[in-house]
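Q: Sequence first, then the predicted structure:
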Amino acid sequence: MAPDAPPPASDLRPARRRFLGLGAALGGALLLPATTPARPAHRAAVPPVPSLTVRSGSTVVVARTTRLYSLTVEPGGTLAAPAGKALTLTVNGTETGAALTPADTVRIAPGAYRGDVVITVCDPHMVHFKGLAFPLRQALFVGADGPDAARSVAAARSGGRVGTAAADGLTVISSGEAFNGVHVVDGTYLLRDPHIELTGNGRSDFVGYGAALTVSGTRGRLVVDGGRITCRGVMRTAVVALEGATFVMKNSRLHTYDGTLPDGYVPNVNPRFMRTAPWVLGLSGNVRATNLAGPGSTAVYLASTLSSESWGALSSETSGDGCRLGAVNSRVKVTGDGYGSYAVDNIAQVFLGCDFDVTGYIGINRGGTLHYGGSTRQAVRRLNTDWKLGLRDGELADLAPRGSTLRSRRFGVLWHGPGSVRVDGGTVLRTGGTAFLVKGQPARLSVDGADGARLLPGNGVLLQLMDDDDPCPPRMDGWGIAEAVYREPAGAPERMKDFDTAVAHPTDAVAEFHEIELTGDVFNGMRGGAGRLPGQNLSVSLTRSRLTGAVSATTTRHRVSTIDRTRYQELGVVTNTPSAVVNNGLLLTVGPGSHWTPTGTCHLSVLRLDPTARMTAPGGRSLEMTVNGRDVRPAPGGSWSGVIEIRIR
């Protein structure tokens, strides 16, 4: 890349025919290239360095990039760019002073700025989203032909080298609002050892307005190796990949921390204005570490560490077909009430050899596929080939095979929409609460313990099916989330005569366990009887597995009967009372080579025992089973349906 061109001569023009006092030094303004300070040969030859004061009630239009030693913007004063341009203020190489306006643009906040002051005039990168227009500014903009000086703020870059295809050691520091680090659109670029720190609020992580790294477009590809990314602020996201782009991060660390919400912000789930986690999912916070959106978009993190103070670490929105998110041998951490990953709209998420340490959920599924497995040589090579990651043999060899470790202080995986989850490859899932929580969704779960996978729920519940307790916003535009309230239904559910609790339906939930030893309970606490689902069955099958625990239809009840946003942590937390099936059939198949030991009263609608399967009571106790009120001996090879009750004496 050619070096940045020096800025043109100063052109500070008063707006609306008002001439503003710029100080005596302005007449001899010294304007230097934004990238390298001048080094005069003789100190006496240095001309006066200009200063600028923007008086209260006045407007100054800065027509060209200008360097100063002093800038003062009085309250009520406006520093503006020419029409169609954007201003960025840097002091000693740090972007600063930018404040978001209600119109989603930025202004230079009142204050006194001293040092190497540069006011950069550049072309904004306009992004349109759901009727809104966001003028993005960034330290480095890369297009299809490489870096674009007209849309880059060179004064906000320090250290390192910027070339046509790669940058080494790039440093970007920002303390203003809604400033981007690096933005790649339909270009291919490599960042080696970048250091990016952004402090102050962003605006929208749906488009990357205020993100550290953004890549978009079907030809967009950004690779980061050895990066250190830190973001602090509302919607100040570290990575955003959009519109079919590919993002690959290796050997890097990225962290995001919450900011302070603007005055008057009302919690909502409208993508145009959303700046906080949807508390109706049991979440909190106002920044997520990464986001992925658009058909064909791909993001993969290799041997990296990703963390967010809350909300989420690996997110996806309106993903569409062909959207893929993955991580290999990486650590994912969320310290507040948030998730490790969020899957939506047919996205495929694959996590191999990863360490998740979260408070809220390992993952939330709203229409995607999730796979937690081991980073075997074969699995990683297949991912590299299928997803076209471009990893060399040496890089693949550096990814040592290991299993995934998933830890959550609350829940494991939440289904808040249809989708599938696969657990294998020696993955160990350890939770403080329920391992798999399904809220009225056609969930598909497959757990294969052949390589040592284990499920260790802290509350003893392996799988919970229940009604959706999301207190949906009363208005369709999503603004009603602030005042939404969940209230526990009163009375017993009404039996739906046309709903068959002994057969599988497309809307049912299905769980399959293979070659694994399980200790814990499986409950179907759906009420049904009204609304979207008249009823929902849960089908469970065991193959060469052993289960010690209750498998039963239940009646569920929250710990508190009314839940608003001050009690969001109560969502999904229920007690189960084994109860006869109403609209919540439970179909259990104890398949080949399997053994079920019920530990308490169980109510089923279907029970099948393979000829090689066993069903026994816990040691020293006896088991009684009735079907439609008649005593039955649960012999291997048997199959029963109807009102099934199992008791342990």
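A: Good, I have the coordinates.
Q: contacts, neighbours, all on C-alpha from now
A: Fine.
Q: how far does the lengthiest strand in the chain sit from the chain's center?
A: When the chain is parsed with DSSP state E, its longest strand is strand 111-122. Distance of strand 111-122 from the chain centroid (C-alpha atoms, centre = their mean, to the nearest Å) equals 35 Å.
Q: Buried by neighbour count: which residues of that strand qualify?
A: Across strand 111-122, burial judged by 16 or more other C-alpha atoms under 10 Å covers Y113, D116, V117, V118, I119, T120, V121, C122.
Q: and that strand, what does it pack onto?
A: strand 66-73, strand 86-91 (3 or more C-alpha pairs under 8 Å, 6 or more residues apart in numbering; DSSP states H and E).
Q: Could you dump the ones you listed into CSV and include mean neighbour count?
A: Formatted as CSV, the helices and strands packed on strand 111-122 follow (neighbours: other C-alpha atoms under 10 Å):
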stretch, mean neighbour count
strand 66-73, 22
strand 86-91, 25
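Q: Quick check: which of the ones you listed is nearest to V503?
A: strand 86-91 (62.8 Å; C-alpha to C-alpha).
Q: what's in contact with that closest one?
A: 80-81, 95-98, 108, 113-124, 135, 137, 153, 155-156 (C-alpha atoms under 8 Å, 6 or more residues apart in numbering).
Q: quick one, the very next helix or strand once past the longest strand of the chain and strand 86-91 angle?
A: As assigned by DSSP states H and E, the chain's next helix or strand after strand 111-122 is strand 125-129. Angle, strand 125-129 to strand 86-91, by axes from the mean of the first three to the mean of the last three C-alpha atoms, to 10 degrees: 120 degrees.
Q: roughly how far out does strand 125-129 sit from the chain middle?
A: Going by C-alpha atoms, centre = their mean, where strand 125-129 is centred and where its chain is centred differ by 22 Å.
Q: In addition, the following structure is provided for comparison:
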Amino acid sequence: MAADPPPPAGDRRSVRRRVVALGAALGGALFLPAAAPLTTRDDRAAPPPTPFLTVRKGSTVVLTGTTRLESLTVEAGGILAAPAGKVLTLTVDGTETGAVLTPTEAVRIAPGTYRGDVVVTVCDAHPVRFKGLVFPLRHALYVGARGPEDGRSVTAARSGGRVGTSAAEGLTVVSTGEAFNGVYVADGAYLLRDARIELTGNGRSDFVGYGAALTASGPRTRLVADGARIDCRGVMRTTVVALGGATVVVKNSRLHAANGVLPDEYVPNVNPRYMRTAPWVLGLSGNVRATNLSGKDTTTVYLSSTLSSESWGVLSSETSGDGFPFGPMSGDGSSADVTGDKCRLAAVNSRITVAGDGYGSYVVDNVTQHFLGCEFDVTGYVGIIRSGALHYGDSTPQAVRRLDTDWGLGLSERDLEALTPRAGALRSHRFGLMWHGPGSVRVDGGTVFRTTDTMFLVKGQPARLDVDGSDGARLLPGNGVLLQLMDDDDPCPTHADGWGVAEGVYHEPTPAPQRMTDFDTTVAHPMDAMAEFTDIDLTGDVFNGFRGGIGPTHGLNLCLNLTRCRLTGTVSATTVRHRVSSIDITRYRELGVVTNTPSPVVNNGVIITLGPGSHWIPTGTCHLSALRLDRGARLSAPGGRSLEMTVDGRTVRPEPGEGWSGTIVIRVR
């Protein structure tokens, strides 16, 4: 493992005084009482070692208590077990090792010979139930409402540092076995400072944190990690998991997750009970997400940290509650009019990177996400929206303080003053944001958004997009497409329970779409896609290539509203074609990659409103269903060329203050 960078600079007072000061971030909840001194692993050492233990083939050896050895041999076919209600963990020289997952979701000590400071710890079981499955979690440190619990902690897997009732300093955990947890906090408040956690080997489920470095669970849980260095490598070996109403604050930390090797019997699927790989039907790959957040009222915030994943995703959020409300997103770092469960995630002045085909963040089920002054550098998508609200803006003092107040983070004045105001910098080497469900996105402040491919990719969804460029925000799509509305090309799993996703194949439709006579393409509907741009210069095309006429959605209009904007580009209904006519798991990168041919509106209306101070300069033929020009708006041709506009075949002059609907064609001559 590469050498860790030095911990963040700070006041080098005694350990106790530093922990107390940092504990103030939680309103004193992490104060270390005098009766709870910090302890090292040696203070809780296992009994003196016995020479050796051999578990013979065909035999089962049950250890009734923690056992220290100089050598342990488990022969193939031999079983080392714990009594009912207990679990075993093997450590060698302070490193958890030897654990392998069984088909029943438990772990067993793998055959082999282990030498050194060998400790087999017998702990109380910590069964976590999830959708009919039971995961028997094991932890280096388990913290409950009253502090660390030795009965559920493998103290032999902790080296260095000191552990107290309310905080731990310099804790180190190294694991090379499968599905071993670093720190689990449930229904209590705890502070980790300068933790070093390295987990190598597969986990099992990031929905419950089975095999995660840090897990926080429960509505009374508040976990702060300051200066953490976490490296995970393995299937579902997640760095941070927040569940069930917990609040997690990670600051000045570095988190990284890398892929593992899937079991031979694994079949790709999207059933949460068994899923261990990215859903390729979204154009993703990989088998580990760096972080995950789930559950009603769960809150996770990352401050001045670096978060990265080899692929799949960095900041994932899962089920929160009811559906998405189409309320607006405010521009000061808070959500507006969000009802239902409050499941939320934010990052401030942090760097988010994905090297392979993955996303920076994923939002679903009414989750709210804010990114203030963050830098994204991803290969797949900056974000994916399934249902929820996303905001990208600046880390101004006002925005950060508002976030702290509204979300009850309890940040200290020192925390707030250490955050230098920054603008967001979003970079994707493929797509920008992708909707495969309804959702709201706001981009404001000085955010600069760069993509290689299409910036806003809407796959048949009632998207909401609000971009405010009054403070310098810029949109720079590399392929010249600002916004693409199209049919959803997700080849859904062939089985309703999420199994068999690998079998899905997308086939390009061949017949021409049929016009739906009961769908009005000239007016905006509540479930249409809507994009509003204010005070920004835009260069790029906006296309609606939705086919419609199939299933419950007969049509989908694209409503484009410009206020004090200058737009140079083609805006049109189109006919969409993928580069290849069929797409399976081997060609997942072809999903969302389409060409557009401007075509008459069928079920894909394009409704444009040029508001006050707006100027649209079409660069190609545009097919619209409705157009309105404010008295202070302009529509003109590029330099040296002219425009021809027809409505229902009749030539008209696009005068400010007028509006038209029907079959509208604008040609550049």
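A: Yep, it's here. Source: prediction; values computed, not measured.
Q: TM between them?
A: Put the two chains on top of each other and the TM-score (TM-score structural alignment, normalised by the length of structure 1) is 0.94; 616 aligned residues with a C-alpha RMSD of 1.5 Å.
Q: picking that back up, now the longest strand of structure 1 on structure 2. Mean distance?
A: When structure 2 is superposed, strand 111-122 of structure 1 averages 0.4 Å from its matched positions, counting by mean C-alpha distance after the TM-score superposition for structure 1.
Q: on that earlier part again, want to throw the helices and strands packed on strand 111-122 of structure 1 into CSV with distance to A490 of structure 1?
A: Output for these, formatted as CSV (distance: least, C-alpha to C-alpha, whole Å):
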stretch, distance to A490 of structure 1
strand 66-73, 61
strand 86-91, 58
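Q: What is the equivalent residue in structure 2 for G417 of structure 1?
A: With TM-score structural alignment as the matching criterion, the partner of G417 of structure 1 in structure 2 is G437.
Q: Ok, G143 of structure 1 next?
A: So G143 of structure 1 corresponds to G144, using TM-score structural alignment.
Q: Tell me the spacing between that match and V122 of structure 2.
A: G144 of structure 2 sits 19 Å away from V122 of structure 2 when distances are taken as C-alpha to C-alpha, to the nearest Å.
Q: go on, A502 of structure 2?
A: Distance from A502 of structure 2 to V122 of structure 2, counting by C-alpha to C-alpha: 40 Å.
Q: Pull the residues that contact the longest strand of structure 1.
A: Residues from elsewhere that reach strand 111-122 of structure 1, judged by C-alpha under 8 Å, 6+ apart: 34, 62-75, 81, 85-93, 97, 150-153, 155.
Q: so which helix or strand takes in the equivalent of E624 of structure 1 over in structure 2?
A: Aligned counterpart of E624 of structure 1 in structure 2: E644 (TM-score structural alignment). In this structure, E644 of structure 2 is located in strand 643-647 according to DSSP H and E.
Q: Have a look at how far, on average, that strand is from structure 1.
A: With mean C-alpha distance after the TM-score superposition for structure 1, strand 643-647 of structure 2 departs from structure 1 by a mean of 0.3 Å once superposed.
Q: corresponding residues in structure 1 for stretch 203-220 of structure 2?
A: Against structure 1, stretch 203-220 of structure 2 falls on residues 202-219 (TM-score structural alignment).
Q: Just the element for the counterpart of R402 of structure 1 in structure 2, please.
A: Here R402 of structure 1 is matched to R422 in structure 2, going by TM-score structural alignment. Secondary structure from DSSP H and E places R422 of structure 2 outside every helix and strand.
Q: isn't R422 of structure 2 right next to D394, touching?
A: Yes. Between R422 of structure 2 and D394 there is a contact under C-alpha atoms under 8 Å: 5.6 Å.
Q: list residues touching both of those two?
A: With C-alpha under 8 Å, 6+ apart, R422 of structure 2 and D394 have common neighbours L372, G373.
Q: same for the helix or strand N292 of structure 2 falls within, what does it pack against?
A: Using DSSP H and E, N292 of structure 2 maps to strand 289-294. Contacts defined by 3+ C-alpha pairs under 8 Å, 6+ apart place strand 289-294 of structure 2 against strand 240-243, strand 254-258, strand 306-309, strand 312-317.
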